[in-house]
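Undergrad: here you go, sequence then predicted model.
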Amino acid sequence: MNKPIHALCQLALLGLAAARATAAPEDWALHAQATNVYQKNASFRSSYSGPNSLDARGDTEETTDLTLYAGLRLGRATELWINPEIDQGFGLADTTGMAGFPSGEAYKVGAHAPYLRVPRLFLRHVLALGTEAEAVEGGANQLAGSVPNDSLTLTAGKFAVTDIFDSNRYAHDPRADFLNWAVIDAGAFDYAADPWGFTYGVAAELARGARTWRAGLFQLSPLPNDKIVKPRFGQYMLVGELEQRYQWRGHPGALRLLGFANKARMGRYDDAVALAGAGAAPDIALVRRPGWRAGLALNLEQELDAGIGLFARASANDGSKEAYEFTEINRSLAAGLVVEGERWGRAGDRLGVAAVANQLSGDARAYLARGGLGILIGDGALSYGAEKIVEAYYAARLASWLNLSLDVQRASNPAYNKSRGPVPIYALRLHAQF
């Protein structure tokens, strides 16, 4: 048996053996997850390729992660969580070749051998602003108990910006729903993160009735897409979000408006092109200087009927400067549907279909056409076209703790290049949660 699959199965058996009844409220909790993704891009048409291109001959890679969620209640309203994790594997083409990369389970740092890291270590304090509360079940990074309806929640430590911001019940978790980066997150949301997607920061969430305001301050890496070793806020991201929940024809929905601004040393595309001169490939690293880069995202989730949900995201950012942490997308529009399996007698199964279109600014196009490289893309030249991706998945529940998913994607103009593609991409995902 393949070693990552064998390790996943062992964790599943251990998790079942160690399962315990959940008491409410919990003073402590241990949960675990294991996810293995095999992904393949088939061969496709290509006139040329560059350092950051998908392999046109075809490529197969796998990723595995095993995570422990350990939580402790420090007081009536305060929780401490730590998430040690073992990672292993690579994304297609070492996680390059598409702006809307096809696997949210792939990291920008890969390794053949498993390695240990701690992506999350944070405190959460919830201050009640009213007397009404609702019960919550225990789960990953959530102790069972009750949560006040009106509250101020403070989170501080190391975690992912997307743990709190840009959430969507239908498209946000690459371990359970869609895989593509520009589907599970707003494509133009250049959020603070290390190469695995985590950083240090503080966030506040004020919930009043059907509305929640969120704000956060997060550390940017010292260089674009670089590792974050310790807390240091010389370069940072400010982010805010307003969420409005509502009922439409008796079905719940939510609309979120997000804005962010990154302050860091970053380069302008036109400066890099001008410095390179005629015939030379530009290097954005040579023109970096302190500045700001901002963007907006609109995020919709809407239940259409029992077991059927719609989602959509639209986002845009300042396209004059380089992408700093996430990926090279200046404008993005994504939408999709998710249907629960109760409708065909398979409770716990899900079927999802989504489409996304990503675009670049004129300055970014000129930079890439001259042979410039970005975080994820750079074919050495560019015949520009919007990057268009269609994704569908079916997640089958094999047991209460185990799901098996088949995911299919088709990318037209990968990395915005009409001279390459379309690319068929297939994935098999096994996910266990305890």
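TA: Received it, and whenever you're ready, just let me know what you need.

Undergrad: rest of the way, CA atoms for contacts and neighbours
TA: Fine.

Undergrad: Pro224 contacts Glu325, doesn't it?
TA: Yes. Applying Cα atoms under 8 Å as the test, Pro224 and Glu325 come out as touching, 5.6 Å apart.

Undergrad: need the residues touching each of these two.
TA: The contact sets of Pro224 and Glu325 overlap at Ile375 (Cα atoms under 8 Å, 6 or more residues apart in numbering).

Undergrad: buried residues in stretch 127-147?
TA: Leu127, Ala128, Gly138, Gly139, Ala140, Asn141, Gln142, Leu143, Ala144, Gly145, Val147 (16 or more other Cα atoms under 10 Å).

Undergrad: out of those residues, which sit inside helices?
TA: With helices defined by DSSP state H, no entry of the buried residues of stretch 127-147 lies inside them.

Undergrad: which of those residues fall in strands?
TA: By the criterion of DSSP state E, membership of the buried residues of stretch 127-147 in strands covers Leu127, Ala128, Gly145, Val147.

Undergrad: and the buried residues of stretch 127-147 as a markdown table, adding distance to Ala12?
TA: Compiled in a markdown table, those are given as follows (distance: Cα to Cα, whole Å):
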| residue | distance to Ala12 |
| --- | --- |
| Leu127 | 36 |
| Ala128 | 37 |
| Gly138 | 19 |
| Gly139 | 16 |
| Ala140 | 16 |
| Asn141 | 19 |
| Gln142 | 21 |
| Leu143 | 21 |
| Ala144 | 22 |
| Gly145 | 26 |
| Val147 | 30 |
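
Undergrad: quick one, strands of the stretch 251-400 of the chain?
TA: In the stretch 251-400 of the chain, strands defined by DSSP state E, counting those that start in this stretch lie at 251-266, 289-305, 308-317, 331-340, 350-359, 387-399, listed in chain order.

Undergrad: okay, now the one to match up with it:
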Amino acid sequence: MLIKRAGRSGHRCAAAAGLAALLGVQAGAALAADLAPARPRFLDWSGGYAGVQGSAGASFGNYDFGPTTIGTRRVPAVSTGDATGSRDLGSDATTVVGGAFAGWTWQDGALVYGIEADLVGSNLKRGARSDALGFGYEALDPPFALIREKTDLFGAARGRFGYAFGNNLIYATFGLAGANGRVLATYPDLAGGPTATASRTLSYLGFTLGAGVQFAVDPHLSLGIDYRYSDLGESGRFGLGAVPGADGGAVTTRTGFVSNQMMARLIWHPESLALVPDDEDEPVKDARFSLHGQTTFVNQGVTGFRSPYRGPQSLVPDQAQATTTATLFLGLKLFENTELYYNPEFSQGFGLSRTLGVAGFVNGEAQKAGAPFPKLRSNRYFLRQTFGLGGETEEVPDGPNSIAGTRDVERITVIAGKFALGDFFDGNIYAHDPRVDFMNWGIWASAAWDFPANLPGFTQGLMVEYNRAEFAIRAAYTQVPKEPSSDVLDPRIFERAGAVVEFEGRYALPVLEQPGKLRLGLFSNVGNTADFRQVVALTQTGAFADINTAVAASREPRRKSGVYVNLEQALTPDLGLFARASVNDGRNESLSFTDIDGSVSGGLSLKGTAWGRPQDTIGLGAAANRISSSHRDYFANGGLGLLIGDGRLTYAPERAVEVYYALNLTKAVTMTFDYQHVENPAYNRDRGPADFIGTRLHTDF
């Protein structure tokens, strides 16, 4: 779960990759629109516009200090890593980026171009630590921020060039960017004299490039997601006070600054936009290709809560973070019943506390492989072979990773390649997709199922399914991570692997006359893990001074097995009920998902037909998670898990409640408002309860 920081060149490359990914996702959607029978049809975006933009926790900066001189000594340059304002990331205030913008757009057919200027406030800050800069302070315990820099104002003048399709716009941007900086220094006198301080105000000017998407939801309003990378250049060398004491001297240094920002936008169009009607597309039959895309932006914050102590993987109060994903779903029918799929995806941002501190984590889009810049990955590439067994047939709709056509209801399907196990197992139409329904990990999944996956949630292997109208049986054999919470999958698939078998029964209750499904899954994984009782014993007998050292030294191939039950039941055409229960043996470390040995969850999902909003959804769910007695002892002795570890533990089950309202704005755009309440985060009754408030903007094409 440790993330390597990129230097300035790394940020440039990552930003370029993220830009290409975003344009690829949306351009793919535009091409899909062009391929439809009555396309292209597009909105005329010409004219002036203005708006507000912002996010909490989605802005990151990378400061460089130095090389620095103190007297006649020279200290090499130091990168502070990725600066944010979140307290868990080395600073003392929550990052909020927000401001206003205005611009003018011209349009020639589907091609759009224009100019835009904006001004935003921020609270980016990070310090270069005393043990990194030296200055004689290497031995200070604990180290402290010897030199700190804060940026609270950004401005930009940019050109925009884009492509319009339907009521949507994709665009790239480039131009000039500026920012301020205030550098503060603190120099203790190691001989016991007074501490010296110094400060310097700086101005930066550099270039910016980025990309964005925009969706008209009203003749005068549109929503957007805007990403920008800014290289704000370097300052000249400047004096920064003097280090006191006999070994001190005058300090001179320089700074450099790059920034990655992701912001949601609300745009006002004074001249009314002529929206393209959201007509239902004609059904596509027997297609050769499938091309779709999605973008999801989640902004989430946690309020203050009781936190008498803090461990390395504790949830931190009073912070906000944001995540963004954009995915392209490509499908090609190679032969009859043989299909090839590829899903490039970029992701940016972190969950709260770097996706740490809650076993049933509160943002299903937050990956343990988060990054401050858009990071491009090939998340899925797989081959699907379908063997029809005759008899009744059914229509296959065009959709993400689905090519329109027909298939036998009774069939055998074989899938080989890279995929997410949740694509095929533990499904539930009411609680399974954190991009559109519940976001809490303990609600949208069978939380005690430690499904094999890398940090973003994917694995490689083989899945086989036998399907009939009344039931389906499916099984998978896949790679596991080389060690817990690793992004590298273990190549020794015949020695260490994951296996899961699921039975899905389909029925209609006579009383309700509404469909339902019941799924039963069995899983067993072999991975390189530690035994909880063993590492506690090794630590308590003094064989190891630290329990996490004992974990690393005692890992070997061990098995984790368990079972889950999953129910979905329609009560009316608009109201549905879901419930899950899952358990594993709780003896060894989990490999991939989260620190849960037993979980029950359930809730209701209601469409908005009764209040005239049939495409809206309101959901109410709850979950209760627990861990085994040996797992509790492990955390009580300072152990660290996949997501949690407060350094000590006063055990209580972790409980969560989530309610959301998904507001359908257009056929392609949904805005969700989400609230979660978590009791005993990380099973620790000394912490919390914690309240989480979030918004989610989701689009699909």
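TA: It's in. Since the structure is predicted, the reported quantities are computational estimates derived from the model, not experimental observations.

Undergrad: identify the farthest-apart pair in the buried residues of stretch 127-147 of the first structure.
TA: Ala128 and Ala140 (22.1 Å; Cα to Cα).

Undergrad: would you list every one of the helices in the first structure?
TA: With DSSP H, the ranges of helices along the first structure come out as 3-18, 181-184, 269-276, 362-369.

Undergrad: tell me which of these is the most buried.
TA: Using mean count of other Cα atoms under 10 Å, the stretch among those with the largest mean neighbour count is helix 181-184, at a mean of 28.

Undergrad: read off where that one ends up in the second structure.
TA: Per TM-score structural alignment, the counterpart of helix 181-184 of the first structure in the second structure is residues 441-444.

Undergrad: now that stretch on the first structure. Mean distance?
TA: Its matched residues in the first structure lie on average 0.9 Å from stretch 441-444 of the second structure after superposition (mean Cα distance after the TM-score superposition for the first structure).

Undergrad: centre of the chain to stretch 384-403 of the second structure, how far?
TA: From the chain centre to the centre of stretch 384-403 of the second structure is a distance of 31 Å (Cα atoms, centre = their mean, to the nearest Å).

Undergrad: for Asp55 of the first structure, find the nearest of the strands of the stretch 251-400 of the first structure.
TA: strand 387-399 (16.9 Å).

Undergrad: after superposition, how close is that closest one to the second structure?
TA: Mean deviation of strand 387-399 of the first structure from its aligned counterpart in the second structure after superposition (mean Cα distance after the TM-score superposition for the first structure): 0.4 Å.

Undergrad: what's the offset of stretch 121-131 of the second structure from the middle of its chain?
TA: Shown here is stretch 121-131 of the second structure, whose average C-alpha point lies 24 Å from the average C-alpha point of the whole chain (Cα atoms, centre = their mean).

Undergrad: would you check the span in the first structure matched by it?
TA: Aligned by TM-score structural alignment, stretch 121-131 of the second structure corresponds to no residues of the first structure.

Undergrad: just stretch 207-219 of the second structure next, same as before
TA: Aligning stretch 207-219 of the second structure against the first structure (TM-score structural alignment) gives no matching residues.

Undergrad: give me the contact list for that stretch.
TA: Stretch 207-219 of the second structure is contacted by residues 15, 19, 22-23, 26, 156, 158, 167-177, 222-232, 269, 272-275, 665-666, 669 when judged by Cα under 8 Å, 6+ apart.

Undergrad: kindly recompute the last result at 7 Å.
TA: For stretch 207-219 of the second structure, the surrounding residues in contact (Cα atoms under 7 Å, 6 or more residues apart in numbering) are 19, 167-177, 222-232, 272-275, 665-666.

Undergrad: could you report the neighbour count for the residue mapped onto Leu663 of the second structure from the first structure?
TA: Aligning on TM-score structural alignment places Leu663 of the second structure opposite Ala396 in the first structure. By the measure other Cα atoms under 10 Å, the count of residues near Ala396 of the first structure is 19.

Undergrad: likewise for Thr201 of the second structure?
TA: The burial metric for Thr201 of the second structure, expressed as a neighbour count using other Cα under 10 Å, is 11.

Undergrad: could you dump the ones in strands among the buried residues of stretch 127-147 of the first structure to CSV with distance to Gly110 of the first structure?
TA: Conversion of those to CSV gives the following (distance: Cα to Cα, whole Å):
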residue, distance to Gly110 of the first structure
Leu127, 40
Ala128, 42
Gly145, 38
Val147, 38
